[in-house]
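K.L.:
coords below, sequence missing:
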């Protein structure tokens, strides 16, 4: 790490310990600032992000069955967060892997692991504050399996790490996080900031600083980004800004990946906190509007399908909820979810197919089972959407999977 690129700022400075066995330059963060002077540009972005988050918060309170919407959003977030870390998978891959074990591969397994870790985090957060204990438990789940087996799941690192191009050394790395000896003190300060000291500042500013500091401390050998991103929703829920985990920033971070990393690095190198805050607040603004648009459209489609389904004395209304949660189905998955006979599940799918709700994709997987999907629902989850306060696009035409 080139120390000449770094200044001594309120957020940290380069350090070196010649007598240490790891005698290379690293970055030593300072305690998280408890007060930030916001310039007019940041205040303007904060106002817009707060308003967008308020719309999402209000929508979350009005949804009668939030579980139907949380599932699809969780999958989008898990996929985007995993992609940032290099996972190669599509949203359709993730949905198909959930209903057909033969579709599971290393990439979809990592996305599923992120889903499990996220669900665990939300469950733990109902009884625990955001603490090191919670983080360690969630990290153990996230890193169990495919790529995490040798990365000390559920343990803070005991050795140095560095970030840079493949083959980089501590001397050539872009960023060398603090040495292990500093982690205890830094994490204790971070925990105090999250739970007590940071509450005097706006929740979104606190969330931005929390995420920056966690990524900079880099407490794990691997999985820091995934944990750091899922903590954002936890904090906003704990601060009362979200009733449900409906805000997912990873898609924005993935789309603007280079800027995401550059803004974090600029705080370390130059103390450029305003640029990071603006980037973070724009992400909140964009993704809150995105979530509102998708939520409204999914609710509209569900209500339309339900209004038709209730005219029949069958399990058709229950099938609607199944495909809202996962728009891909097989006869076996419907049979299992709705506790039907094989023929009953097949008849139900054919009924939905005749109505245009489902479309066959032919035989898939090792067993050659026929796979169906709902173009209307899948497109709402997959296609770009915008929300301007009172309208949203009609992205319900059949698309390619």
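P.N.:
Thanks, I have it. These numbers come from a predicted model, not from an experiment. Numbers count the residues shown, from 1 in each chain.
K.L.:
C-alpha from now on. contacts and neighbour counts both.
P.N.:
OK.
K.L.:
now residue 332: which helix or strand?
P.N.:
Take DSSP states H and E as the rule and residue 332 turns out to sit in helix 331-338.
K.L.:
show me which residues of that helix are buried.
P.N.:
331-335 (16 or more other Cα atoms under 10 Å).
K.L.:
I'd like those as a markdown table, with distance to residue 71 appended.
P.N.:
Formatted as a markdown table, those follow (distance: Cα to Cα, whole Å):
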| residue | distance to residue 71 |
| --- | --- |
| 331 | 21 |
| 332 | 20 |
| 333 | 17 |
| 334 | 17 |
| 335 | 20 |
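K.L.:
tell me the one of those residues nearest residue 299?
P.N.:
residue 334 (21.2 Å; Cα to Cα).
K.L.:
identify the residues contacting the residue nearest to the closest one when sequence neighbours are not counted.
P.N.:
Spatially, and ignoring its direct neighbours in sequence, residue 334 is nearest to residue 345 (5.7 Å; Cα to Cα, 6 or more residues apart in numbering). Contacts here follow Cα atoms under 8 Å, 6 or more residues apart in numbering; on that basis residue 345 touches 331-332, 334-335.
K.L.:
let's bring in a second model and compare:
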């Protein structure tokens, strides 16, 4: 593809407060990066990029058709996996036990609340994209959900920035920054152009998703949360174009496996090499889709494994909980009682037996307001991320023993 590089402009700089080093305090001009307008750009593929795009489409379709339509719990599982991995790229990692407590409404730390907020933000983006075009309101709503757990960031959430931001360098000024996004006064125009591109129907799907993500990160429209919202935009475009109907492709795990490579590809995009970033995202979609098929198979086999271990009586509370664990891997006593339809005492005994058998783990230290988790389901979140990381060889296809593309 022929793609325009970002241009660099020098702008005056007036710090709001005199802080930092002498260089910070005396800085009077900065170089900002101005992304090109992309809404009408041609996106013709050829060579290795076209092949990578085709392989990715096949991989996503196989995941969707093979498991998305037949294993309902996979939808929530993959959405959580993508959100958690996207948060980890931003160095937010609570661990699945803390995340489980937050998910069930228990007391949890700030990182767990932030990861849960990322799940809500991604779900909002994907759900909105399934019923209509992607709008600025969709993006700002998702941003408000993402920032909600933090009182200070929540106050400025849901609106595009009106200040200059930057990546890396000093805490006080853009001096020595790795990247300085466009000035705030042109962000609304750039976002309108990006949304026009994201809603086109004449662009190859993964090209559209990759370019929209790279452009969003270049615009950096918010003061915080740009990475997670930008990665959610990829999933939203796949849903809007109909490539996915239920599953969320967990490609953030590829980015997490080698963040340097991910950021290098974004830098190449800003230099005008859109092909390289498209090929990178296509490869990520291929690797993560096939790894997700393995996780789907592992999840599908769990109920039979659980029944073999616990040996529940037919129509018992134990059996009812086991049958619901894939759909509800994290539960409190109220949720368990609704599942069993029995007395609280009977439900607690069932939970105790399943915990003793190793199917469940108690996530809370207190005897009050306990939360249980199906350890095998939550552990599979980590297993999927690790599998994707091992398979994330740069621009290579992994061939399984049966010869099909993996």
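P.N.:
Yep, it's here. Because the structure is a prediction, the values reported are computed rather than measured.
K.L.:
where do the helices sit along the stretch 301-401 of the first structure?
P.N.:
For the stretch 301-401 of the first structure, applying DSSP state H, counting those that start in this stretch gives helices covering 316-325, 331-338, 342-354, 375-382.
K.L.:
among those helices, which is nearest residue 63 of the first structure?
P.N.:
helix 316-325 (14.0 Å).
K.L.:
mean shift between that closest one and the second structure?
P.N.:
Superposing on the second structure and averaging over aligned pairs (mean Cα distance after the TM-score superposition for the first structure), helix 316-325 of the first structure comes out at 3.0 Å.
K.L.:
quick one: distance of that helix to the chain centre.
P.N.:
24 Å (Cα atoms, centre = their mean, to the nearest Å).
K.L.:
I'd guessed residue 119 of the second structure sits against residue 85; true?
P.N.:
No: taking contacts as Cα atoms under 8 Å, residue 119 of the second structure lies outside contact range of residue 85: 10.5 Å.
K.L.:
overlap in contacts, the two.
P.N.:
With Cα under 8 Å, 6+ apart, residue 119 of the second structure and residue 85 have no common neighbours.
K.L.:
next, count neighbours for residue 356 of the second structure.
P.N.:
12 (other Cα atoms under 10 Å).
K.L.:
distance of it from residue 362 of the second structure?
P.N.:
10 Å (Cα to Cα, to the nearest Å).
K.L.:
now residue 42 of the second structure
P.N.:
From residue 42 of the second structure to residue 362 of the second structure the distance is 54 Å (Cα to Cα).
K.L.:
can you pick out the residue with more neighbours from these two?
P.N.:
Between residue 42 of the second structure and residue 362, counting by other Cα under 10 Å, residue 362 is the more crowded of the two (21 against 12).
K.L.:
residue contacts, the residue lying closest to that one once chain neighbours are set aside?
P.N.:
Among residues not flanking residue 362 of the second structure along the chain, residue 372 sits closest, at 4.5 Å (Cα to Cα, 6+ apart). Shown in contact with residue 372 of the second structure (Cα under 8 Å, 6+ apart): 330-332, 360-364.
K.L.:
and for residue 141 of the first structure?
P.N.:
Neighbours of residue 141 of the first structure in contact, by Cα under 8 Å, 6+ apart: 113, 116-117, 153-154.
K.L.:
how about the secondary structure of residue 129 of the first structure?
P.N.:
Look at residue 129 of the first structure: counting by DSSP: H, G, I helix; E, B strand; the rest coil, its state is coil.
K.L.:
residues in contact with it?
P.N.:
Contacts for residue 129 of the first structure (Cα under 8 Å, 6+ apart) come out as residue 195.
K.L.:
separation between it and residue 122 of the first structure?
P.N.:
Using Cα to Cα, residue 129 of the first structure is found at 11 Å from residue 122 of the first structure.
K.L.:
same thing with residue 8 of the first structure?
P.N.:
37 Å.
K.L.:
same thing with residue 220 of the first structure?
P.N.:
From residue 220 of the first structure to residue 122 of the first structure the distance is 20 Å (Cα to Cα).
K.L.:
neighbour count winner among the two?
P.N.:
When residue 220 of the first structure and residue 122 are compared for neighbours, residue 220 comes out ahead with 25 against 19, by other Cα under 10 Å.
K.L.:
checking that one next. Helix, strand or coil?
P.N.:
Applying three-state DSSP: residue 220 of the first structure is coil.
K.L.:
wait, residue 321 of the first structure sits on residue 301?
P.N.:
No: counting by Cα under 8 Å, residue 321 of the first structure does not reach residue 301; the two are 10.7 Å apart.
K.L.:
not counting sequence-adjacent ones, nearest residue to residue 86 of the second structure?
P.N.:
Leaving aside its chain neighbours, residue 86 of the second structure sits nearest to residue 252 (5.4 Å; criterion: Cα to Cα, 6+ apart).
K.L.:
which residue in the first structure aligns with the one you found?
P.N.:
Under the alignment by TM-score structural alignment, residue 252 of the second structure pairs with residue 250 in the first structure.
K.L.:
number of residues surrounding its match?
P.N.:
Residue 250 of the first structure has 25 nearby residues by other Cα under 10 Å.
K.L.:
same check on residue 279 of the second structure?
P.N.:
By other Cα under 10 Å, neighbour count at residue 279 of the second structure equals 23.
K.L.:
distance check, residue 274 of the first structure against residue 210 of the first structure.
P.N.:
15 Å.
K.L.:
ugh, wrong one, residue 365 of the first structure
P.N.:
Taken as Cα to Cα, the span from residue 365 of the first structure to residue 210 of the first structure is 42 Å.
K.L.:
mapped onto the second structure, which of the contacts of residue 141 of the first structure are still contacts?
P.N.:
Comparing these with the second structure on both residues aligned by TM-score structural alignment, their matches' Cα atoms under 8 Å, the contacts found in both are 113, 116-117.
K.L.:
can I get the residues you listed in a markdown table including distance to residue 58 of the first structure, secondary structure and neighbour count?
P.N.:
What follows is those, written out as a markdown table (distance: Cα to Cα, whole Å; DSSP: H, G, I helix; E, B strand; the rest coil; neighbours: other Cα atoms under 10 Å):
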| residue | distance to residue 58 of the first structure | secondary structure | neighbour count |
| --- | --- | --- | --- |
| 113 | 30 | helix | 20 |
| 116 | 27 | helix | 16 |
| 117 | 26 | helix | 25 |
